[in-house]
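Engineer: predicted model and sequence below, questions to follow.
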Amino acid sequence: MHTTPADRSDLRADCSSCFALCCVALPFGRSADFAVDKDAGTPCRNLQDDFRCGIHTRLRSSGFPGCTVYDCFGAGQKVSQITFGGQDWRSGGPEHARRMFDVFPVMRQLHELLWYLTEALTLPAARPVHADLRRMLEATERLTSRTPQELGELDVGAHRQEVNVLLLRTSELVRSGTGRRGRSRRGADLLGARLKGADLRGADLRGALLIAADLTGADLRDADLIGADLRDADLTDADLTGAFFLTQPQINAARGSAGTRLPASVTPPGHWTAGP
């Protein structure tokens, strides 16, 4: 894989090339997001023999909305087809399956970092750190090419910290370059906050808890949204033009409308217009 700023296709999930790793490797608990409990390494009860979901077209109405907001950033097909050479977890035996399930979450984190680094390289204001970003991108790509054993032993947290230093610098440059560097709300508890029509241009919302926040008509242009929790946040008619480090899972977890303006890197999810 060689990711370029103009092409992030390798960082988008291709379920047809994956052995349903997210449906098996990851655990989930009975909640508003999942109708049942499932242990890590146990196939979801809805998984079919062909590695397809039996209720894919009705996940939300069947009590599995959590599945609709998950994204592996292309890690599933990388692990399935490259790291393990196309041998699925069913045919490879228990030890093969265990190693595949251990590697998948690591690869997912690396691919998420690749997504952010690739986006950072598209931001003109971050040009002073583009060389460093490119080096970190290449280093991260090399990590994704390691063997299953090496990936299983990788301290991905330490690597994430190195990447984060550059992403923080990128954020500062981009938000300063807008001429409206908004206030920092990094990690703020904005659970259910009433932010209707709020001016959040250029704001630092990294890691902010915006669960069920009312952001109707809010101005989020050029805001840093990396890691912001947008579950059930109302983005109806909000303007997120130029917002950066925003991912599809974040948008999928929120509520919105035809009037919500989004960056080109993400798309409005079907449930915004189709209902629950």
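Structural biologist: That came through fine.
Engineer: alpha carbons only for contacts and neighbour counts from here, please
Structural biologist: OK.
Engineer: and the helices in the stretch 51-200 of the chain?
Structural biologist: Using DSSP state H, counting those that start in this stretch, the helices of the stretch 51-200 of the chain run over 65-68, 75-78, 94-120, 130-144, 148-152, 156-177.
Engineer: contacts for the first one, please.
Structural biologist: Meaning helix 65-68. For helix 65-68, the surrounding residues in contact (C-alpha atoms under 8 Å, 6 or more residues apart in numbering) are 32-34, 59-60, 252.
Engineer: below is an additional structure, to be compared with the one above:
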Amino acid sequence: MSENHENSEAYPDKSRLSLRADCENCFGLCCVALPFAASADFAIDKGAGQSCHNLQSDFRCGVHNSLRQLGFRGCTVYDCFGAGQKVAQVTFGGHDWRQFPGTAKQMFEVFPIMRQLHELLWYLTEAMTLPSAHPVHGELSLALDETERLTRLSPDSLMELDVAAHRADVNALHLRTSELVRAEARRKLKNPPRRQRTFGRGVDLIGANLRGADLRCANLRGAYLIAADLSGADLRLADLIGADFRDTDLSGADLTGSIFLTQAQLNAAKGDADTKLPTSLSRPTHWSTSGT
């Protein structure tokens, strides 16, 4: 589903290559396992385990280059963090659900579990690159190794895994990482933000006018930024984990150094050639190619 593999810019962060969708080595799992409802993001209803009518026999999408025009914007936003190829090639040893229909139900149920684990791997890998998080690098390394171990469990073991509990433990580490990084960055700022609003997790900023706002080091974890205007905003070293960027205007915004930003968040937003991105992410193909 994801646009990630068709972005024109090459990914410079080679340490995360296994955490990027590789549709060539997947069995169209996101197009079958996941449900969606007719809405602004999807043109039709589809149940979990039901193959999308656009999925071809070779597991390719028949309308991939026209998804947005045909009403399947949600497909271009979704990112499995490489879970698709892990389930297809590792968990099920390359045996696809069409040739081995007996595996289909379990494969479709394992896929969203694997996706959660791979998302955690993405965040943990990023956290390990942040020098200011050195005090928790040991714990992060252990969590990274344990999460990777979990991704290699058998299908039966993955089905029994308490992902929520593991996620809660890892998220606590991410929060400590964020606090360390942002506190260190604030201490080093020569001109700290003036009168910066204090945001908290899950703050409602739907449709907010934050044009040109100085949001350096802000806590925007889980913030609802749907259709907000962040054009020209400074989001350097802001914590953006879980922030909802659907239709958020990021034109000209500076996201370099932001913490825990994902490609899916960018794919859901609007931006342009002047939007500055972290080196580990790419400019979505549907963004405007013009800037100021």
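Structural biologist: Looks like it arrived, so ask away. Source: prediction; values computed, not measured.
Engineer: thinking again about what came up before, just put the contacts of helix 65-68 of structure 1 in TSV and tack on neighbour count and distance to residue 233 of structure 1.
Structural biologist: TSV is the format used below for the contacts of helix 65-68 of structure 1 (neighbours: other C-alpha atoms under 10 Å; distance: C-alpha to C-alpha, whole Å):
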residue	neighbour count	distance to residue 233 of structure 1
32	11	15
33	16	15
34	18	19
59	18	20
60	18	17
252	25	10
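Engineer: my guess is residue 118 of structure 2 meets residue 19, correct?
Structural biologist: Yes - in this structure, residue 118 of structure 2 is within contact of residue 19 by C-alpha atoms under 8 Å, at 6.6 Å.
Engineer: residue in structure 2 matching residue 268 of structure 1?
Structural biologist: If you follow residue 268 of structure 1 across to structure 2 using TM-score structural alignment, you land on residue 283.
Engineer: tally of neighbours for that match?
Structural biologist: 23 (other C-alpha atoms under 10 Å).
Engineer: can you tell me how far residue 57 of structure 2 sits from residue 28 of structure 2?
Structural biologist: Noted for residue 57 of structure 2: a distance of 10 Å to residue 28 of structure 2, by C-alpha to C-alpha, to the nearest Å.
Engineer: ok, residue 51 of structure 2 next?
Structural biologist: 9 Å.
Engineer: show me what contacts residue 104 of structure 1?
Structural biologist: Residue 104 of structure 1 neighbours (C-alpha under 8 Å, 6+ apart): 21, 25, 75-76, 79.
Engineer: wait, what's in contact with whatever residue of structure 1 lines up with residue 22 of structure 2?
Structural biologist: Residue pairing (TM-score structural alignment): residue 22 of structure 2 is matched to residue 14 of structure 1. With contacts defined as C-alpha under 8 Å, 6+ apart, residue 14 of structure 1 is in contact with 74, 76-77.
Engineer: if you rank these by neighbours, which is first?
Structural biologist: Most neighbours among these, by other C-alpha under 10 Å: residue 76, with 28 neighbours.
Engineer: looking at residue 57 and residue 28 of structure 2 now, which is surrounded by more residues?
Structural biologist: Counted by other C-alpha under 10 Å, residue 57 of structure 2 and residue 28 do not tie: residue 28 has more neighbours, with 25 against 11.
Engineer: which residue, other than its chain neighbours, is closest to the more buried one?
Structural biologist: Spatial nearest neighbour of residue 28 of structure 2, excluding adjacent residues (C-alpha to C-alpha, 6 or more residues apart in numbering): residue 59 at 5.0 Å.
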